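>>> Pasting the sequence and the predicted model now:
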Amino acid sequence: MTTPVFRFAPSPNGQLHLGHALSAILNFEAARAAGGRFLLRIEDIDRARCTPELEAGIFTDLAWLGLHWETPVRRQSDHFGDYRTALDRLTALGLVYPAYLTRAEIAGAVARAEAAGKLWPRDPDGAPLYPGDAAVLGPEALHQRIAASTGHALRLDMKKALRVAGGPLFWEETGAGPDGERGRIAADPARWGDVVLARKDTPTSYHLSVVIDDATQGVTHVMRGQDLFQATAVHRLLQQLLDLPRPVYHHHRLVLDETGRKLSKSRGDTALGALRESGASPDDIRRMIGL
């Protein structure tokens, strides 16, 4: 019988808040109830924003909550080679292409199209789908960028990837999606368009690294917030293309502020460290997140 493996995987690019506390505690308690393992993973692929000080704060906050985890802790920044190997495999299948448009050029192309009355397709998070280099730059300008080895991102050719994957994709959901979806969920990665797999300043992406990490660490149960429910479709596609195991997914409710907005590290919402310094106890945190 396979031992259940759960994980909590924060990014050290800000302080943990109440939403992180909910996810960490749910994973820890689910692992304990199942007689399984609880792992902590540091998702620090963004080397510009992630710092050792913030990582240390994560350890402090989680220990204060009464959580403990296996060591050593996996840090994504130590495993860029693993993601490169996976990227090379997808490239060998003809599924990866260089994308030269800047964010400003993408925004400009979308703005012009919408000003002309065109309804631009957007992914489940609301970001516009990639318009394609040639369509925006034209063949000559694109050729010049390629010849000049201009910095670029690497994107997944979604149409080709779906053909290679073959057949319908799905995942088992034991939690619930934003609209209450549960059970066997049909995955529709096409809604995300040609997702980024690596950037010029970051040799991997969240989508690619998370599926490699989960497979490498033997994660059997991925328990995370509902805001990542739709992204599971992309993860299932990458798992299929790379012959990786399929975990069971459980998307839990989010902790929202008084306006119904999801908490954000970038705004310092309800940081656990600040709450601790103000006199809150771990039991207070549990009450605040509805446990």
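All right, it came through fine. Numbering: from 1, shown residues only.

>>> use CA for all of it now, contacts and neighbours both
Will do.

>>> quick one: the helices in the stretch 1-150 of the chain?
18-33, 52-64, 80-92, 103-115, 133-137, 139-147 (DSSP state H, counting those that start in this stretch).

>>> Out of those, which one sits most buried?
Among those, helix 18-33 has the highest mean neighbour count (mean count of other C-alpha atoms under 10 Å), at a mean of 20.

>>> now that one, how far from the centre of its chain.
In terms of C-alpha atoms, centre = their mean, to the nearest Å, the centre of helix 18-33 is found 18 Å from the chain centre.

>>> same deal with stretch 259-267?
Chain-centre distance of stretch 259-267: 17 Å, with C-alpha atoms, centre = their mean.

>>> related to what we said a few turns ago, could you dump the helices of the stretch 1-150 of the chain into JSON lines and include distance to Leu208?
Compiled in JSON lines, the helices of the stretch 1-150 of the chain are given as follows (distance: least, C-alpha to C-alpha, whole Å):
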{"stretch": "helix 18-33", "distance to Leu208": "21"}
{"stretch": "helix 52-64", "distance to Leu208": "22"}
{"stretch": "helix 80-92", "distance to Leu208": "7"}
{"stretch": "helix 103-115", "distance to Leu208": "20"}
{"stretch": "helix 133-137", "distance to Leu208": "22"}
{"stretch": "helix 139-147", "distance to Leu208": "24"}
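
>>> quick one: which of the ones you listed is nearest Leu169?
Evaluated with C-alpha to C-alpha, the helices of the stretch 1-150 of the chain place helix 80-92 nearest to Leu169, the distance being 18.0 Å.

>>> Next up, a structure to set beside the first:
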Amino acid sequence: MNQTYRYDNDLSAPATPATRLAPSPTGALHLGNARTFLINWALATQNNWRIILRIEDLDGPRIKQGSDLGAIDTLRWLGITWHDGPHYQAADLTPYTHAMQTLLDQRLIYPCPATRKEIEASLSAPHADDHERRYPGFHRPTTDADWQRVQQHANDRGLLNEGDWAWRLIVPDQPITIHDTFAPPARVNVQQQVGDFVIASKAGLPAYQLAVVVDDARQSITHVVRGDDLLHASARQHWLYKFLGQEDLIPSYTHLPLVVGPDGRRLAKRHGDTRIASFRDAGVPPERIVGLIAYQAGITQQRTPMTAAQFATEFSLDTLPRTPVTCTQEDTDWLLAP
């Protein structure tokens, strides 16, 4: 029987519906980020969800100084509000360490020194997606002696400590069906997709999959709205909820199609400068940014300025396109028009 990790933290919210806005300070927010946050905020406003602002600042060297304040300022400028926060993940790593100890006590995590090159060299490590290959498990403990060495490693070096190892979660070889309020159901076998996945990095920091589960649970998040590039991550998070004895806390998910460039790839620097701050510096008012997002979300039939409050009143998932939204030159030209 799984042990249960109890989330005893003063950030815990009352038993009311709640969501979170969770920017990562790895750069300035762009039009795609703004769309997701605005839709999340609109759904929360319509349904009286409590909103927590969480800064997901555990991405080590990718964190850019000042990006957190920039994201907060941009959200406010757009008219997006919240009830609690900002809360910074890196401010206290204790909750993640406690969760890892619960997993270690069940012999579900182990230190792994494998490098990306070593994984790529394995014939049993096909592409999982553009960024990740399947880890074939060649460092997974199999005997009592192996597990004794794992425990000694944890005793000597700690669970979150910078070094030449990461910590991986042992994942069963069985599929999970992810049900979503917007995206079609997805059947995902995490073991076949990525294998035993990393929950703490060699930098001594909790990985996204562990951090988001621990924080969503301890902050009583009931509704998660995010891009559908993270749809399959829900399956990994399902296993963590289960192993931490918190399946009853799995939130309701709404995964949104991404904003892409004309080449069909996720909106990024290669598509030019689509940062909200750049448009703001050029004199674009927030109503134009919101108005463009409203047009892309099917609220309006033509681009027209709109406030965030109007967006929240008029937005509906029923009119939201179910395919990726292309940000065109015509869109940016309209934003910058005098």
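Cool, got the structure. Remember, it's a predicted structure, so these values are computed and weren't measured experimentally.

>>> How close are the two chains, by TM-score?
After superposition, the two chains reach a TM-score of 0.81 (TM-score structural alignment, normalised by the length of structure 1), with 261 aligned residues with a C-alpha RMSD of 2.7 Å.

>>> re earlier: how about the helices of the stretch 1-150 of structure 1, which one is nearest Asp188 of structure 1?
helix 80-92 (19.3 Å).

>>> Could you tell me where the closest one falls in structure 2?
Under TM-score structural alignment, the counterpart of helix 80-92 of structure 1 in structure 2 spans residues 93-105.

>>> Now the aligned partner of Gly57 of structure 1 in structure 2: closest residue in space, sequence neighbours ignored.
Using TM-score structural alignment, the partner of Gly57 of structure 1 in structure 2 is Gly70. The shortest distance from Gly70 of structure 2 to any non-neighbouring residue, by C-alpha to C-alpha, 6 or more residues apart in numbering, is to Ala28 (6.8 Å).

>>> What lines up with that neighbour in structure 1?
Mapped onto structure 1 by TM-score structural alignment, Ala28 of structure 2 lines up with Gln15.

>>> now its match: how far from Arg261 of structure 1?
Distance of Gln15 of structure 1 to Arg261 of structure 1, computed by C-alpha to C-alpha, to the nearest Å: 18 Å.

>>> secondary structure class for His250 of structure 1?
Here His250 of structure 1 is recorded as strand under DSSP: H, G, I helix; E, B strand; the rest coil.

>>> residues near it, how many?
Look at His250 of structure 1: counted by other C-alpha atoms under 10 Å, it has 21 neighbours.

>>> Would you check that it makes contact with Gly183?
No - look at His250 of structure 1 against Gly183 with C-alpha atoms under 8 Å: they stay out of range, at 10.0 Å.

>>> Give the residues shared as contacts by these two.
Glu173, Thr174 (C-alpha atoms under 8 Å, 6 or more residues apart in numbering).

>>> Not counting sequence-adjacent ones, nearest residue to the equivalent of Val290 of structure 2 over in structure 1?
Correspondence of Val290 of structure 2 to structure 1, assessed by TM-score structural alignment: Arg286. Closest residue to Arg286 of structure 1 apart from its sequence neighbours, by C-alpha to C-alpha, 6+ apart: Leu22 at 7.9 Å.

>>> which ones are touching Leu40 of structure 1?
Leu40 of structure 1 sits next to Arg7, Phe8, Ala9, Trp69, Glu70, Val73, Arg74 when contact means C-alpha under 8 Å, 6+ apart.

>>> what about the helices in the stretch 151-300 of structure 2?
Using DSSP H, counting those that start in this stretch, the helices of the stretch 151-300 of structure 2 run over 190-193, 208-218, 233-243, 276-281, 286-296.

>>> buried set for the third one?
By neighbour count with 16 or more other C-alpha atoms under 10 Å, helix 233-243 of structure 2 contains the buried residues Ser234, Ala235, Arg236, Gln237, His238, Trp239, Leu240, Tyr241, Lys242, Phe243.

>>> nearest to Val150 of structure 2, of the residues you listed?
Relative to Val150 of structure 2, the closest of those is Phe243; by C-alpha to C-alpha it sits at 18.4 Å.

>>> Run through the residues that contact Gly175 of structure 1.
Arg182, Tyr249, His250, His251, His252.

>>> The fourth one contacts Gln230, correct?
No - using C-alpha under 8 Å, His251 of structure 1 is not in contact with Gln230; the gap is 10.1 Å.

>>> quick one: which of these two has more around it?
Using other C-alpha under 10 Å, the more surrounded residue of His251 of structure 1 and Gln230 is His251, with 23 against 19.

>>> which residue lines up with the more buried one in structure 2?
Using TM-score structural alignment, the equivalent of His251 of structure 1 in structure 2 is His255.

>>> Distance of the closest residue to its match other than its chain neighbours relative to Ala183 of structure 2?
Of all residues not flanking His255 of structure 2 in the chain, Asp228 sits nearest, at 4.5 Å (C-alpha to C-alpha, 6+ apart). Spatial separation of Asp228 of structure 2 from Ala183 of structure 2 under the definition C-alpha to C-alpha is 8 Å.

>>> Pull up the overlap in contacts between those two.
Joint contacts of Asp228 of structure 2 and Ala183 (C-alpha under 8 Å, 6+ apart) are His255, Leu256.

>>> My read is that Val222 of structure 1 contacts Tyr249, right?
Yes - Val222 of structure 1 is within contact range of Tyr249, at 4.8 Å (criterion: C-alpha under 8 Å).

>>> so stretch 43-51 of structure 2 corresponds to what in structure 1?
Mapping stretch 43-51 of structure 2 onto structure 1 (TM-score structural alignment) gives residues 30-38.

>>> now the end-to-end length of that stretch.
First residue to last in stretch 30-38 of structure 1 (C-alpha to C-alpha) measures 9 Å.

>>> What of stretch 130-146 of structure 1?
18 Å.

>>> do the same with stretch 236-256 of structure 1
Criterion C-alpha to C-alpha; first-to-last residue distance in stretch 236-256 of structure 1 is 28 Å.

>>> Run a quick neighbour tally on the match of Ala28 of structure 2.
Neighbours of Gln15 of structure 1 under the rule other C-alpha under 10 Å: 25.

>>> From Asp125 of structure 1, how far out is it?
Gln15 of structure 1 is 23 Å from Asp125 of structure 1, by C-alpha to C-alpha.

>>> cool, Leu93 of structure 1 as well?
For Leu93 of structure 1 relative to Asp125 of structure 1 (C-alpha to C-alpha), the value is 28 Å.

>>> ditto for Gly225 of structure 1
Here the criterion is C-alpha to C-alpha. By it, Gly225 of structure 1 lies 14 Å from Asp125 of structure 1.
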